[in-house]
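S.K.: Sequence first, predicted model second:
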Amino acid sequence: MNPGTWSTGFCDCFSDVTNCCITCWCPCITFGQISEIVDKGAVSCGASGALYLLLEVLTGCGCMYSCFYRTKIRKQYNLPESPCGDCLLHFCCEWCALCQEYRELKHRGYDMSIGWQANMENQNQGIGIAPEVQGGMTR
C-alpha cells in the first residue's frame, strides 16, 4: 500500500459485504468503531455512535459530524481528499464514505470489532497492527 493513497475505492462497499450491510442499516455502529480508533480511545465506540445517532435522529445531519473524522483519517495517513471534499462525500453518500474509512483502518491492521484498547494490547504483544508510517523514505 502506497502512502498517500486510499487502500480501496470510494464505491468498493461490497468488498466487505458484512460491513456494508451494518453501515446501511445502522451507520452509527460503523461510525462509532471508526471514531474510537481515530481518536485513539479517547471516546468510546458507544459514546461516539450514540452522539451520531442522536444528531441523525434530531437533525438528519449525522454526516456533518462524521465528515470531520474523514478529515482526521486523511491527515493521519496522508491520504488525498478525493474524489471531492470530505463533507461533500459524506453528505452525498454517507454509507460509502463510512465504509471506505472502515476498510482503510482495517487494511492498516486494526481489528475494528475489538476497539482501541484491545488493538493496543495486541500490538504490544506483537499481534496484528503494522507500524504507522509518516511518509516515504528520504536520503
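M.R.: Received the coordinates, thanks.
S.K.: CA atoms for contacts and neighbours, from now on please.
M.R.: Will do.
S.K.: Next, the contact list for the residue nearest in space to the middle of the chain, please.
M.R.: In the chain, the centroid-proximal residue (Cα atoms, centre = their mean) is Glu101; its distance is 3.4 Å. Residues near Glu101 by Cα atoms under 8 Å, 6 or more residues apart in numbering: Ile34, Arg70, Ile73.
S.K.: Same question for Leu53.
M.R.: Shown in contact with Leu53 (Cα under 8 Å, 6+ apart): Cys28, Gly62.
S.K.: secondary structure element for it?
M.R.: Here Leu53 is covered by helix 45-59, with elements defined by DSSP states H and E.
S.K.: Pull out the buried positions in that helix.
M.R.: Of the residues in helix 45-59, those with enough neighbours to count as buried (16 or more other Cα atoms under 10 Å) are Cys45, Gly46, Ser48, Gly49, Ala50, Leu51, Tyr52, Leu53, Leu55, Glu56.
S.K.: this is the comparison structure:
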Amino acid sequence: MYSSNPSAPQKYADAPPPGQAPVMGVPVNTYQPQAAPFQVQSSAPVPWSTGLCDCSDDVGNCCITCCCPCITFGQIAEIVDRGATSCAASGGLYTLINLLTGCGFLYSCFYRSKMRRQYKLEESCCGDCMVHCCCEPCALCQEYRELKHQGFDLSIGWQGNVDQRTQGVMTATAPVSQGGMNR
C-alpha cells in the first residue's frame, strides 16, 4: 500500500502519511444538535430587514412609539429577554429611568445590542448607543419591525409566541398507571 520512498506519490489520497499508522476504531459522532427555537444560525452579520426611518410600513406602531415609547420598548424587551422579564416590568423601568434621568436611551440601547447579537444583525456605523441617543423612536420602531420580520407577534408576548409556534406539537408524557393489582 505504501511506497518505501517517502517522495513517491501515495496510492490512496485519504491514506495516512508514511510512518503513521492508519486510524482505526469507532467513528466519532459528528451529530450537531439543532439550535434552540428562535435562534439564527448564520455566522456573518446580516442587514436589518428595514431601514431606521422606514416607518411607512407600520404607521400605527410609529405613532404609539412616538407618544409612549415605553410600550414598544417593553414589547421588544420581553421578546429579546425570551420572557425572563415582562413587557410591563421592562416598560415601567424604562419610564422610571426616563423620568428620573432623561436617559432611557441608555437602557434601550442595551437591548438593541443584545438583539443584534441574537439575530446576527449588522451594527450601524455610529453604534447602538448613538442610534438610540439621536433617534430613540426610530430605533425602537426598527427593532419592533425586525422582530416582526423574525416571525414574532409582539402583541402576545414571549409565551404567546412560544405557544403559537409549538401548537400542534405533541409532548411526551409518562403513562398513567391503573392502580395496584386487584383480586
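M.R.: Received the coordinates, thanks. None of these values were measured; they are calculated from a predicted model.
S.K.: on that earlier part again, just name the closest of the contacts of Glu101 of structure 1 to Gln117 of structure 1, please.
M.R.: Ranked by distance to Gln117 of structure 1 (Cα to Cα), those are led by Ile34 at 13.5 Å.
S.K.: What is the equivalent residue in structure 2 for the closest one?
M.R.: With the correspondence set by TM-score structural alignment, Ile34 of structure 1 lines up against Ile76 in structure 2.
S.K.: dump the residue contacts of that match.
M.R.: With Cα under 8 Å, 6+ apart as the criterion, the residues that contact Ile76 of structure 2 are Cys87, Glu143, Tyr144, Leu147, Leu154.
S.K.: try Glu123 of structure 2
M.R.: Under the criterion of Cα under 8 Å, 6+ apart, the contact partners of Glu123 of structure 2 comprise Arg116.
S.K.: sorry, back to before: Provide the aligned range in structure 2 for the helix holding Leu53 of structure 1.
M.R.: Going by TM-score structural alignment, helix 45-59 of structure 1 sits over residues 87-101 in structure 2.
S.K.: Just give me the mean distance for that stretch relative to structure 1.
M.R.: For stretch 87-101 of structure 2, the mean distance from the matching residues in structure 1 following superposition reads 0.3 Å, by mean Cα distance after the TM-score superposition for structure 1.
S.K.: so where in structure 2 does stretch 6-18 of structure 1 end up aligned?
M.R.: Aligning stretch 6-18 of structure 1 against structure 2 (TM-score structural alignment) gives residues 48-60.
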